[in-house]
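K.L.:
Build me a structure from this.
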Amino acid sequence: MREDTDNYRELFLNDTPMVDLRAPVEFNQGAFPTAVSLPLMTDDERAQVGTCYKQQGQQAAIKLGHQLVSGEIKEQRMERWLNFCRDNPEGYIYCFRGGLRSRTTQQWLKESGIDYPLVLGGYKALRNALLDVIDELSGTMPFHIVGGKTGSAKTLMVNTLANAIDLEGAAHHRGSSFGGYVNAQNTQINFENITAIAMLKKQHAGYQQLVLEDEGRHIGSVDLPAPLYQKMLAAPVAVVEDPLEVRLQRLLQDYVIDMVADYTRVHGEEQGQILCEEYLLSGLDKIRRRLGNERWQILREEMQKAIKGHQAGAGFDAHLNWLTPLLEWYYDPMYEYQLSLKAERIKFRGDWQECHDYLKEKSAG
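P.N.:
Got it, this is the predicted structure:
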C-alpha cells in the first residue's frame, strides 16, 4: 500500500488526481485543478451532522453521519470512489483537515479491497502549502512585467514565453470592464491555487525569473495576493507599443467576434445573441461614471447600432465606431497616466515582437 502523504508540493508538481470528500458547498468555494468532488456527505447531510455536533457532541454526530450515509446511499458513493481509485491508482483522497471524513472513507475502501492513501492535513494543509509558495517565490524570484495599452496582446505574450504566468487565465477574466467570459469567473481561492501551482512548476522547471502581465490590484472580482502584487509594483517593465489600428482589430476580435461566437455556441443562436448584447452594454455601463454621461451616451448609441447590424448579418466593422473612441477617450489616457507613474521602471519599449524578444533574452540571461 502507498503511504499517506504530506508531500504537498509533489502532489501539485505531478498533477496528482485527488478525491475531494468535502461537501459540494465547500468544493465550490475553492478546490484544486486535479481534484474531483466525490463528497462523503451532501450539503444537507453535512449541515445536519454539524447541528448534531453542536447540540449533542462528537459521538452523536458520528453516529448520525453513519446513519445518513448507509445502505443504498453508501453503496452508490462507494461505487464512485472505487471507480476513481481503479482509474487513478496513483491518486489520493482528502477531506478538510485529513480527519474523520477521509479516515472513514479510507477504511470503507479498505474493507472493499482497495488500500488507498490520504493527504495528511487534508485540504487545509494543501491550501496553506500553495499560499506559502506564493509568499516564498514572490520574495525570491525576480519578476519582469509586460505592459502596454489595451489591445496590445499582452496576454498572448505571456502565453508564448516559457517562464511567464498568465494571471488573467488563472482568474478567467481579461481584467477590463469587457473582461468577462461566457462561463463564470474563477473564485478567489481557485485563482490563488492555479497561480501558485503555475509558479511552483516554473520554479521546478529551473526558471530563475518570471514574466507577468501588468495588472491592477483586481482582475475582475479577484484580488492579486498581496506578496505577488507588491513584488509586481517594483519590477522592471517592458512596454508594447503597437499602432492603434492593430490594437483595434484585436479588440474587435476579442470583445465582439469571439464573444458572439462563444455566447451562441453555449446558449444557442437566439439566446446567445441576447446575452452577448447584455454583456457588451453592461461592460460600457460599468465605466459610465468615468466616461461621463455625454460620452457614455454617444458610445452606447454606436454600440447598439453595431449590435443590430451584426445581428442582421451586416458584419462587425461597425463596432469600430465605438471601440475607437473608447480607446481614445478612456483606455489610452488612463493607461498613459498609469504608465507615467512607472516611468523609472520602464526598461524597454517596442512593438509586440521586439518586446517578446527582449523578454525572452532577459529570461535566458
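
K.L.:
hey, let's count contacts and neighbours off CA atoms from now on
P.N.:
Fine.

K.L.:
Okay, helices next: where are they in the stretch 51-200 of the chain?
P.N.:
Along the stretch 51-200 of the chain, the stretches classed as helices by DSSP state H, counting those that start in this stretch are 58-68, 71-87, 100-111, 122-140, 154-158, 167-171, 188-204.

K.L.:
Quick check: buried residues in the longest one?
P.N.:
Right, the one you point to is helix 122-140. For helix 122-140, a neighbour-count test (16 or more other Cα atoms under 10 Å) marks 122-123, 125-127, 129-131, 133-135, 137-138 as buried.

K.L.:
Format the helices of the stretch 51-200 of the chain as a markdown table; extra columns: distance to residue 279.
P.N.:
As requested, those are exported to a markdown table (distance: least, Cα to Cα, whole Å):
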| stretch | distance to residue 279 |
| --- | --- |
| helix 58-68 | 44 |
| helix 71-87 | 39 |
| helix 100-111 | 42 |
| helix 122-140 | 33 |
| helix 154-158 | 21 |
| helix 167-171 | 18 |
| helix 188-204 | 22 |
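
K.L.:
Of these, which is nearest residue 23?
P.N.:
Closest to residue 23 of the helices of the stretch 51-200 of the chain is helix 100-111 (Cα to Cα; 10.3 Å).

K.L.:
circling back to that earlier point, now distance to residue 46 too, for the buried residues of helix 122-140, in TSV please.
P.N.:
Formatted as TSV, those follow (distance: Cα to Cα, whole Å):
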residue	distance to residue 46
122	17
123	17
125	21
126	22
127	21
129	26
130	26
131	27
133	31
134	32
135	33
137	37
138	37
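
K.L.:
tell me which of these is nearest to residue 82?
P.N.:
Checking the buried residues of helix 122-140 against residue 82 with Cα to Cα, the nearest one is residue 122 at 19.5 Å.

K.L.:
Can you verify my assumption that the closest one contacts residue 96?
P.N.:
Yes: Residue 122 is within contact range of residue 96, at 5.1 Å (criterion: Cα atoms under 8 Å).

K.L.:
please give me the structure for this one as well, since I'd like to look at both together:
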Amino acid sequence: MYCEISVEEALKRTDVAYIDLRSPDEFAQTSIPGALNIPLFDDDQRRELGVIYHTFGEEKARRTALQLVSPKLPALVDEIERAAGENIPLLYCWRGGLRSLSVYQIMHLAGAPVLRLKGGYRAYRRYVNRRLNDYRLNSKMLVLHGLTGVGKTAIIGELLRRGLPVLDLEGAVRHRGSVFGAVGLKPQRSQKDFDALLLGQLERFNGEPLIAVEGEGGRIGNVHLPPFLTQAMAEGHRLLITAPLAERVRRIVEEYLPAEPSAIDLEQIRQAVHSLRRRLGAERTEKLYFLLDQGKFAAAAEILCLEYYDRMYGEARAEKEHYFAVIDSTDVGEAMDQVSSLLQYYALPAEPLGSPT
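P.N.:
Sure thing, here's the model as predicted:
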C-alpha cells in the first residue's frame, strides 16, 4: 500500500528516520534537522541531468537517470535500511517528486518498511515559515545580559544539558553574534536551517513559565530572528551576568582560540580586526595586529574588550535598564547553579519575579 504522510503527521512520529535523497550540495544548503543524506544522484550527475533536461527534454533526462541509478539501487536500499536502524525510513527529495517516488517504490517492492514525505523538503519549509509567522509564545523569557566573556554562552549550554527550558540561538546559528562570531566555528547555518532548529526548540519548551535565552538583537551573523522572539526578549525579565575583566579576557582567549591556533583561525581574527579599523582607529588596529603576530592573545583580547565590546555594549544600553537580579560569574559553575535555580524556582509558583527566598 502506498504510504505518503504530511509534514504535520511526520513531526508527530518518533519512529521515523528522515532520509534526504537530494544531492550533497542541496543537502548542505538546507535540510530537515536530523536528516541523513543518502543521495540518489551526486552533484555532478544532478548537473548532468539538468543539462540533458533543458537540452533534450524530460524523456531523455528520465532515461539517463534510470541508467545512472539502476546499478546502485540494491546498495542504496541496503544503505537506507542501515541508516534508519530500528526506525522506518521517511524518504524525501526537493518537492516530493520522482527521486523519492522511485526509491519508495523499489523499497516497497522489496518488502521493506518505508514512508514518503508529501511535498518533500519544500512542504517542510513552508510548514516552518507558516508556524513561525503565526507563532504564539506562551512563556516569559529570562534574558541573560552582560559584557563579552562573562560566560553567558557557557551558562546557556549547561542549562540545556540539564534539560532546562533554554533557547540556544547562537548554537543554532553557529555564530557568536559579533564581528568575531564565526572564528573557529563550522560554517554558519542558513536562515532556513536556523528557522527549523528554532521552531524545534520553541516547540520543546513553549508553555514553560520561563525560558532562558541570551540577549540578542534582531540578527545573529547573517541570520534574522523572527519579530515575535525579539519582542519577547525585549519584554522579558533581564538578568545581568558580571565578571572581572581578567576573567573575561581568559575566557575569550579560551573560547575563540584553541591551544595551538591554526593559520586559518588567526587569519579570521585579522580580518575581523580589519573590519573594525574605522571604529578602533589606525593606531589601535596596528597594535592589535602586532599583538596577534606575537601570540599575545590575552593582551589583544583586553584591548578589544575595553575599546570595542564594552563601548558597543554601553552604547546599545544607553538607557538604564532594570535587572531583577545580578549574578557574578567569576565561578561560572556557581553562576550556572544560580540561573538553574531561578528557572526551577519559577517553574513552580505563578508569582512575580524577584529574588527567590
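
K.L.:
now, which of the buried residues of helix 122-140 of the first structure sits nearest residue 110 of the first structure?
P.N.:
Residue 110 of the first structure lies nearest to residue 122 out of the buried residues of helix 122-140 of the first structure, by Cα to Cα, at 18.9 Å.

K.L.:
Contact partners for the aligned residue in the second structure for that closest one?
P.N.:
When the second structure is aligned by TM-score structural alignment, the residue opposite residue 122 of the first structure is residue 120. For residue 120 of the second structure, the contacting residues are 92-97, by Cα atoms under 8 Å, 6 or more residues apart in numbering.

K.L.:
Apart from its neighbours in sequence, what residue is nearest residue 277 of the second structure?
P.N.:
Closest residue to residue 277 of the second structure apart from its sequence neighbours, by Cα to Cα, 6 or more residues apart in numbering: residue 285 at 5.8 Å.

K.L.:
ok now stretch 276-291 of the second structure, how far from the chain's centre?
P.N.:
Taking Cα atoms, centre = their mean, to the nearest Å, one finds the center of stretch 276-291 of the second structure at 31 Å from the center of the full chain.

K.L.:
so that stretch matches what in the first structure?
P.N.:
Mapped onto the first structure using TM-score structural alignment, stretch 276-291 of the second structure spans residues 287-302.

K.L.:
Residue 130 of the first structure and residue 122 of the first structure, how far apart?
P.N.:
Residue 130 of the first structure is 13 Å from residue 122 of the first structure, where distance means Cα to Cα, to the nearest Å.

K.L.:
Actually, residue 294 of the first structure.
P.N.:
According to Cα to Cα, residue 294 of the first structure and residue 122 of the first structure sit 55 Å apart.

K.L.:
what does residue 169 of the first structure give?
P.N.:
Here residue 169 of the first structure is placed at a distance of 27 Å from residue 122 of the first structure (Cα to Cα).

K.L.:
what about the helices of the stretch 51-200 of the first structure, which gets the closest to residue 3 of the first structure?
P.N.:
In terms of Cα to Cα, the element of the helices of the stretch 51-200 of the first structure nearest to residue 3 of the first structure is helix 100-111, at 12.0 Å.

K.L.:
Quick check: buried residues in the closest one?
P.N.:
Across helix 100-111 of the first structure, burial judged by 16+ other Cα under 10 Å covers 101-103, 105-106, 108-109.

K.L.:
now swap in stretch 196-214 of the first structure and tell me
P.N.:
Neighbour-count burial for stretch 196-214 of the first structure flags 196-203, 207-214 (criterion: 16+ other Cα under 10 Å).

K.L.:
looking at it, residue 5 of the second structure is touching residue 119, isn't it?
P.N.:
No: using Cα under 8 Å, residue 5 of the second structure is not in contact with residue 119, being 9.2 Å away.

K.L.:
okay, now residue 220 of the first structure: neighbour count?
P.N.:
20 (other Cα atoms under 10 Å).

K.L.:
Alignment lookup: it to the second structure.
P.N.:
Per TM-score structural alignment, residue 220 of the first structure is aligned with residue 221.

K.L.:
Look up the closest residue to that match, ignoring the ones flanking it.
P.N.:
Residue 221 of the second structure sits nearest to residue 177 (Cα to Cα, 6+ apart), 5.6 Å away.

K.L.:
Relative to residue 308 of the second structure, how far out is the one you found?
P.N.:
Going from residue 177 of the second structure to residue 308 of the second structure by Cα to Cα gives 14 Å.
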